[in-house]
Structures are given as structure tokens and as C-alpha cells.
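1. build me a model from this:
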Amino acid sequence: MIDPCRARLGGIAALAVAAVMMLAAVTGTALPARAATSLRGLAEAKGRYFGTALTVADLSVSGETGIAGAQFDMVTPGNEMKWDTTEPSNGSYNFGPGDRIVSFAQSHTMRVRGHNLVWHSQLPSWVSALPLNQVQGAMEAHITTEATHYKGKVYAWDVVNEPFNEDGSLRKDVFYNAMGSNYIADALRTAHAADPNAALYLNDYNIEGQNAKSNAMYSLAQSLLSQGVPLNGIGFESHFIVGQVPSSMLSNMQRFADLGLDVAVTELDDRIQLPAGSTTLQQQATDFGAVTNDCLQVSRCVGVSQWGVDDGHSWIPGTFPGYGAATIYDSDYQPKPAYNAVVTALGGSSSGGGSTGELHAVGAGKCLDVPNAATAQGTQLQIYDCWGGSNQLWTRTSGGQLTVYGGGSTMCLDAYGNQTSPGTEVEIWPCNGQANQQWQVNSNGTVTGVQSGLCLDVTGASTANGALVQLWTCSGRSNQQWTFG
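-> Just a heads-up that it's a prediction; the model follows:
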């Protein structure tokens, strides 16, 4: 049970930090730079984004939304902006599901990638049943209505999705049959007229390396640009099989960038034949790290988006039987080796790296913090916005302790009163070498007390500044996930 007197420390700390920040704003005093402690923070520090995809169903899963809001800064609606959802019958529009995704993004300071306006799949039957001389009008009306509805709310649109066959020929869908290859230019011009500020993309899979399909996309992009068509970027879906990231991905992305186009990794996942073992998980980490590094090396690569949040809600098992484990979080919302590889690629430190650094609460995107930089023994710990202060810098000792401050003020992370029951407060206390001050920083992202075997836990899975930290039975949830460094 939480001591209410100690609980008030979180509020005191919040007021103190707010006061310091207000003073800095008034006086011009420089504050320490805020540390980049999440995927989104690390990516933004590199001038990129790191995004995910969400469906309306995902919004009701707290494990997913907790990670999504804390770790990612771009959202792609999985299905909610596709034609079969937004215009199921001719002239009858339904933007409710897409609006819910946009609302989630706005409430978590995330941008939205519109997906998509024109695609041969998930197309309502009425479109394909139209006389060919009515298809262009229907397409233009759909694009105009949807792009206008989301004007100012969408960072970019996948205007035409998956236009190519594997051999580089254009798909003979209803749009091609009605307008020939000109439908692509017409779609881009129509989208630009509806929302001139949105970045307009062509998006496809198996174009990541140099091959017949990517060559066809390159030729199409050249042709469109020569005609003055408002094409701004190319999306590389990047649905990979583990160990098969093309070695030519970097050079391929660069050649599109050299045309003056932005490029983006839009739907990244890396499926493994199940069951996943340590070897394949490590290869997956290598793959995710390579893709992230490729993007960082291309100045016009704006960011990377993973398709989904975690393995348990990935589309892969339902589409590719026998495969799964395709994301950087497992089904229990625990970060996998691939997560650490991305963190490292983005310039951060993974859970095993370094001897001194911040302890980042993965689910909240905040740091383990001594309230108000207190040095009093028995001060209960909280999570708070990371800012690089001495009250957020922890040192792992050879004896398994986690110490804060250093010098004559050194204090140890301590389980209150040598208690070993769920709900035990986590505090600072003078270092004494006892077992309740020994901690294991585990490869699965948890931090466990050696004496109790319990996990370092953010109370109530809160993501708020001032949320208290305790020991609790290990559950694998995101509020028990930490990265060190």
C-alpha cells in the first residue's frame, strides 16, 4: 500500500519542475537538453520519425496504445481510410473510423500518414461494376472528398497504393482499364488540388531493392516529374522475411532521393518462421538495424514506420501461416532484440549498454526520477519527463546496485523495509549492500529485485508525470519495461 505522505512528493516535484521551467523561460536561463529516451525522441533528434500502424480495434487495447503513444510519433490507419471503409456505396461516406485514429494521434502529438486513396484491393464492388466511362469521375470525387475531409490533419497521403505487378507492369485494375497509366497522374493532381500541403506518395512492396519492379517505379517517377505532376515521395512498404533485407536497399532509396523525392519506409515488419529462436531473433535485430541505418544515410528519407505495434496484433500470422514474430515488441509487449537494434541505430543505448545513464520507462516514455532531486532517505521514486538531471542518472555497480547522485551524496535504489510483497515501495536509501538493494537489469526489458524476484513497476500502468514506482509481480506489461542508457 502506498504511503499517502510519500505519494505527495510526486506532486511537489511536478510543481518544482514547472517552476524551474517557468523561471528559465522568464530569465533565459539555459536548462539541460531533454534526453531523447524513446524511439520517437531518438528519431526526432535525427530529423526523422518512427511510426506505427493502428486500427480502431487496436485503440481498445491498452498495451498497444500505451506503447504507441509513448514510442511512436507517426500513425498510419491500418484500414480506416481505405475506400471500402470511407465510401462503401457510391457517394455515401463514412469517416468515423478514420477520425478516431486521427483523434488518437492528435492527443498523443503524433502525425498521420493517410493510407490510402486509390488501391485495387479493399475496393467496394460498386467501383469495379461502374461503366468504364464513369470510373474517372468516381475516382476524382472520392479523392477530393476524402482528402478535403482530412485537409490539415494528414501529413502525407499514399495516393496510389501498389500499382505494379512483380514484373514491373502496371496492374490491370479498374482504374487502369478505364484510364490507362494516366490514372496515376490524375489521382496525384486531384489529391494536390484538394490538399496542397499534404506530401503525396506512391507506395508499393518489393521495391526496396533494385529489381524489375523498383525499376518500373523509378521510370514512372521520372515520367511524372517531367510532366510536372505533384509527386513528393516514394513509400517502401518493407514487408520482409527475416534475413532477406536487400543489400541494394540503400542505393535504391538514394536513387529516388536523387530525383528530388522524399522516401519513407512505410510498413516495416520482418516475419520469422515459427517458432522464433534466439538465432532468428538476432537476425531480425540485424535487419531492423540495417533498415533504420539505411534511412539515416539517405538525407531525404523522412522516417520509418512499423506495421503494427506488437507480435500479438500483427497481420502476419493470419496472412502467412506458420510465420509471425514480425515486430520489435513480442506478444506480451516486451521489447525484443530488434527494439534494441533500432535504439542503437538511432544513437541511443539499449537495455544492456553502458554503466551510467537514465532508466527509461518504455510504456510511458519517461524516466525513473527522484522527486524534486531530493536526497532524503526513504524518498519514493516516480517517473517524470527525461531531462538529463542528476536525479535521473543511475549507475549500475559490479555489486548489482543502482546508485544515484554519486560522491558523498550517493544513494541506492532500495526496496522499502526489505519487503518482498507486491506493492512494496521503491525508494532511495543509503547504500548498505543488502539484497533489497541489488537489481538485475534483464535482457527482456525488466528490472527485477534480487531479493524479491519482483519487477520494477509503474503504479497503475500510468504514463503521467509523478506516477509512483513500486515492486509488483512480473506480468510482461509495458509498465514493467525499462531500457538503460
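2. rest of the way, CA atoms for contacts and neighbours
-> Noted.
3. residue 159: which element?
-> strand 156-161 (DSSP states H and E).
4. any idea which helix or strand comes after that strand?
-> Next element after strand 156-161 (DSSP H and E): helix 174-179.
5. can you give me the angle the lengthiest strand in the chain makes with strand 156-161?
-> In the chain, taking DSSP state E as the definition, the longest strand is strand 262-273. Inter-element angle recorded for strand 262-273 and strand 156-161: 70 degrees (by axes from the mean of the first three to the mean of the last three CA atoms, to 10 degrees).
6. what are the contacting residues of the helix or strand just after strand 262-273?
-> Next helix or strand after strand 262-273 toward the C-terminus (DSSP H and E): helix 278-297. The set of residues external to helix 278-297 that reach it, using CA atoms under 8 Å, 6 or more residues apart in numbering, is 46, 48, 242-243, 245, 249-250, 264-265, 270, 272, 301-304, 336-342, 344-346.
7. can you give me the buried ones in helix 278-297?
-> Buried residues in helix 278-297, counting neighbours by 16 or more other CA atoms under 10 Å, are found at 280-296.
8. gap between it and the chain center?
-> Between the centre of helix 278-297 and the centre of its chain there are 15 Å (CA atoms, centre = their mean, to the nearest Å).
9. quick one, helices of this protein?
-> Here the chain has its helices, by DSSP state H, at 4-27, 39-45, 62-71, 83-86, 96-107, 125-128, 132-149, 174-179, 182-194, 212-226, 249-257, 278-297, 316-319, 337-345.
10. what's in contact with the second one?
-> What that stands for is helix 39-45. Taking CA under 8 Å, 6+ apart as the rule, helix 39-45 contacts 35-36, 49-51, 70-73, 303, 342-343, 346-348.
11. just the buried ones out of the residues you listed, please.
-> 35-36, 49-51, 70-73, 303, 342-343, 346, 348.
12. could I get those residues in TSV, plus columns for distance to residue 328?
-> Below are the buried ones among the contacts of helix 39-45 laid out as TSV (distance: CA to CA, whole Å):
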residue	distance to residue 328
35	22
36	19
49	16
50	12
51	12
70	15
71	12
72	12
73	16
303	16
342	9
343	11
346	14
348	16
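13. what is the nearest of those residues to residue 23?
-> residue 35 (20.2 Å; CA to CA).
14. hang on, that closest one packs against residue 367?
-> No. With contacts counted by CA atoms under 8 Å, residue 35 stays clear of residue 367, the gap being 9.6 Å.
15. please give the structure of this sequence too, so both can be compared:
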Amino acid sequence: MPSRVLLAAVAAATGAALLLTGPGAQAGAAGTSLKTLAESGGHYFGTALTQSNLSNSTLTAVASSQFDMVTPGNEMKWDTTEPSNGNYNFGPGDQIVSYAKANGMRVRGHNLVWHSQLPGWVSNLPSNQVQGVMESHITTEATHYKGQVYAWDVVNEPFNEDGSLRQDAFYNAMGSGYLADALRTAHAADPNAKLYLNDYNIEGENAKSNAMYNLVASLKSQGVPIDGVGLESHFIVGQVPSDMKANMQRFTALGVNVAVTELDDRIQLPANSGSLAQQAADYATVVNDCLAVAGCVGVSQWGVGDADSWIPGAFSGYGAATMYDNNYQPKPAYSAVVTALGGSSPTPSSSPTSSPSSSPSSSASPSSGPGAGCRVGAVVNAWNTGLTENLTITNTGTTALNSWSLAFTLPGGQTVTSAWNTAITPSSGAVTATSLSYNGTLAPGAATTVGFQATHTGNTAAPTAFTLNGTACTIG
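-> This next block holds a predicted model:
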């Protein structure tokens, strides 16, 4: 979706955030890198890069340490690769591919046919010349990158929101048949590349995703080579579709893979602890949905950090949409993804990460005892009658926990209405927050962040005492 102009925008300040700090934190926990964790389960975790990004050493340090798939932001689109009829320019795309090769990363080709960033000369062609030009462009570009690209977004964003096909130069000249022709042409040029159709707002079940589903079913029935559907996943915080997993499953039931291709989750600025916590929950939901579907091959974030995100230039007043802030420090969403992928949440210290925790041994205990210890940090964000509170729980002991219960007393007048990364009972007074299936293991030195939303009658203070599995915790 993002265009060249929008990708040039630099994100506005994100406001207060929960960050990891210390030397090397910008690389975001090398010991629990996203790519290592994803690869251990047979998936990839990617990002998007533009040619200009390659000169930013801070950005590329994060990209090379965390991601194993690269999507070129603009460098393989038609206006770059064939700005005039028959005159090709693969230099910018080649730079992205060279960077990927040098850092052991694969490449998602993006894209061969799209109504946007399309040179005017294509749109102005007589209808009887469009098919030949499209086939020539696909053949030339796919042949140039043959053997160097894992997958192609062959046709990008073919649908309107109501499920009708866009009436662009290709549809107007060839009708709906241009999609099958584009896929067949790409396959002939590079038979080993995975071929995708890619679009936005098809993450849940709706008119647009129904149209994509019907198209894929039709293409498969005709024997047209198609390997996958890309779900762009440009979300607004708190609005990840609840039926995303079910939607993925119905696509994979057709015999194709799915991938999350352009993930970001925009926040109305300034970001605060509550919106960042919700963003973390959203990122975890997307990753968990993918992991739960056998045919979901991986997730790619669109951009590396907030400083190179396209969102502020496209959506006025919004930003902070990625896992890394303007200084390429990891945000709560990063920790949530690490946890979702099976790693240990990083801890805020000069040693920015813990290694992925091993399976708890028989000596690991959920109760207090020798070697027990804990620390709890609380961050409250309050408004007229409500608040959100994030609790970072650190195991400061020498014994691993394989489940945990955090007990504390809510100040008078506070009533919990919802929670994330934990279950809290009862809703007021003396309460207990318990671990969930994915965050119960806390190795020594490891931490996890949970939180809740509550109403209040005036007292917005944080609890003053916590016990973890019966052990009193330090505060801060």
C-alpha cells in the first residue's frame, strides 16, 4: 500500500513509551531475535527497506539482527524498474537484494503489477497494447531476479472495498483475466518463486476478502499458478479483526499459503502507556493467529521503526505504528512478539534481553521458597473516570517459575474492566493476576509485562505492595 511519497515521511515524536535501554538495545535483544525465534518454528519474520534506509547504520543494525526477510519498499515497483517503455532500471532493487544476501536474508519481490506508482505511459497505452506490455514487464523483471527472490507479489491491491476489481489500465484492457495472465507469466519467468496476490483490509471476513477468496478459488480451479495470499495488515490500534485466524484458515483450505506482509498498528499521537500496551496485545494477536494456522508462513512489518514508517505521512495525527521507536529502541510490542514466538520477554536493563528460556526443569516451582525474588514496576495512565496500568514483573530470584500469581490490592474505587496478558480476579479490592499459557515461564532475570484497564472514582494511584507466588516484591 505505501507509496514513494508516503514512505519518505518521518514519524512524529511518539511521546512517553515503555522502552528497553542500554548499550546495544537498538538491536533489540540479539539473544532472542525475532528471526531466530520465528525460524525455530519454521516461519520467517521480515521487514521492508528502501534504498535510502541502507545508509542508516542504526536502522540496518536492527534490520540485520532481527529480520530474515526483506521487502523492497519502492525499488521493484513499475515506476522505478521501467520508467519509460522498454527502458529498465534495476539498480535500486539490486542494492536491496545485495544487502539481503550479505545479511543472510531472503527477499519478497514487491511488486510486478499495481495500479499505483504506475508510469503514465502505461496508463496512456491503447488497450490492445496493454497485455503485451504487462507480460513483457513481468517477464523482464522476474527473469532479472530469477533465483534471488523467495516470492513475488504478482498483483498488488486488485480490489475495491466492495469487492469489485479496480478499473485500472490492466482491467480496462483485459478484464478480470489479467490476473491469471500475470500469474502465468511470472511463473514462466521464474518457476521457483512463490506467487502471491496481496491486498489490504482482507485480514477479516468481509466483502473484500470474500472477493479475494472467490478469486483464488477460481484461479485454483483453472490450474493457474498461485501459491499465496498476502494480508497487508495495516491496522489501527485495538482494531485487529477477531476473525483473522478463521479468515487465514479458509484461504489455506483452498491450498494456498498466507502471509502477513506489511504489518503496522497505528496509534493516535501522542502514544501513552495504554495505547502502547494495546499495540503490544495487537502484535501478539497477529503473530499468534499466524502461528496457529499451518499455512501461514511468516510475518513482515512494514518498516523497521517509527522513524522510517510511512504512517505519519499518510494518516494525520497517527504514528508510533511499529515495534521500534524513533530511536530504534524496542517498544512493548517487541516484547509481546518475542513472547508470542516462544522467547522470554526482554528486561529493561543494560543487558537488554534474556535468551529464550529453556523448558522449565523439575526444580522450577510456582511457589515461594529458596531463591525466590521479584520486582514489580507499575505505570499508570489516567483520565476522567478511567485508567490503564501496566505491570512489569521481573523474576529477581535464582529459581525459574513455570507459572505465577501476582497478588495486590487495588486502591478504593478502582474496578478492573479488562486485562491483557493476564487474568485478574476479582475485579476490585484484593485481586490476583495469574499467568496465561504463553507467559507463565519466567527464568531468573526474565520479565513479562501485563496490564489492565479500570474505572475509578478519583483515586488513580498504583497498588503499594505486590506478592508473587507468596513472595513480597520490591517496587520499581
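16. quick one on the thing from earlier: common neighbours of residue 35 and residue 367 of structure 1, please.
-> Joint contacts of residue 35 of structure 1 and residue 367 (CA under 8 Å, 6+ apart) are residue 386.
17. that older thread, which of the contacts of helix 39-45 of structure 1 fall within strands?
-> Of the contacts of helix 39-45 of structure 1, the ones assigned to strands by DSSP E are 49-51, 303.
18. how about those residues, which pair is most distant?
-> Maximum pairwise distance among these (CA to CA): 7.7 Å, between 51 and 303.
19. now do the shared contacts for those two.
-> Common neighbours of residue 51 of structure 1 and residue 303 (CA under 8 Å, 6+ apart) do not exist.
20. and residue 48 of structure 1, what does it touch?
-> For residue 48 of structure 1, the contact set (CA under 8 Å, 6+ apart) comprises 296, 301-304.
21. the residue positioned nearest the centre of structure 1 and residue 44 of structure 1: what is the separation?
-> Against the mean C-alpha coordinate of structure 1, by CA atoms, centre = their mean, the closest residue is residue 72 at 3.0 Å. Separation of residue 72 of structure 1 from residue 44 of structure 1 (CA to CA, to the nearest Å) stands at 10 Å.
22. over to residue 149 of structure 1?
-> Per CA to CA, residue 149 of structure 1 is found 28 Å from residue 44 of structure 1.
23. same question for residue 85 of structure 1.
-> In this structure, residue 85 of structure 1 and residue 44 of structure 1 are 32 Å apart, going by CA to CA.
24. neighbour-wise, which of these two wins?
-> residue 85 (19 against 16; other CA atoms under 10 Å).
25. hang on, isn't the more buried one packed against residue 94?
-> Yes. Residue 85 of structure 1 is within contact range of residue 94, at 6.6 Å (criterion: CA under 8 Å).
26. ok, and the closest non-adjacent residue to residue 93 of structure 1?
-> Sequence neighbours aside, residue 87 is the residue nearest to residue 93 of structure 1 in space, at 4.5 Å (criterion: CA to CA, 6 or more residues apart in numbering).
27. any chance of the contacts of residue 48 of structure 1 in TSV, plus distance to residue 327 of structure 1?
-> Output for the contacts of residue 48 of structure 1, formatted as TSV (distance: CA to CA, whole Å):
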residue	distance to residue 327 of structure 1
296	20
301	21
302	20
303	17
304	13
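28. the nearest residue to residue 36 of structure 1 once chain neighbours are set aside: neighbouring residues, count only.
-> What sits nearest to residue 36 of structure 1 in space, not counting adjacent residues and going by CA to CA, 6+ apart, is residue 42, at 4.9 Å. Residues lying near residue 42 of structure 1 (other CA under 10 Å) number 23.
29. same deal with residue 153 of structure 1?
-> Neighbourhood size, residue 153 of structure 1 [other CA under 10 Å]: 19.
30. map it onto structure 2.
-> Aligning on TM-score structural alignment places residue 153 of structure 1 opposite residue 148 in structure 2.
31. ok, that match touching residue 107?
-> Yes. Assessed by CA under 8 Å, residue 148 of structure 2 is found in contact with residue 107 at 7.2 Å.
32. shared neighbours of the two, anything?
-> The contact lists of residue 148 of structure 2 and residue 107 share residue 97, where a contact means CA under 8 Å, 6+ apart.
33. which residues touch the residue nearest to residue 309 of structure 2 when sequence neighbours are not counted?
-> Closest residue in space to residue 309 of structure 2, ignoring its immediate chain neighbours: residue 303 at 5.5 Å, by CA to CA, 6+ apart. Shown in contact with residue 303 of structure 2 (CA under 8 Å, 6+ apart): 47-49, 309-310, 322.
34. residue 96 of structure 2: which of these is nearest?
-> Of all the contacts of residue 303 of structure 2, the one with the least separation from residue 96 of structure 2 (CA to CA) is residue 49, at 7.4 Å.
35. count of residues packed around that closest one?
-> 25.
36. check residue 129 of structure 2 too.
-> Neighbour count of residue 129 of structure 2, defined by other CA under 10 Å: 11.
37. same question for the one 10 residues further on.
-> Other residues within reach of residue 139 of structure 2, judged by other CA under 10 Å, total 19.
38. from memory it sits against residue 191, does it?
-> No. Using CA under 8 Å as the test, residue 139 of structure 2 is too far from residue 191 to be in contact (11.5 Å).
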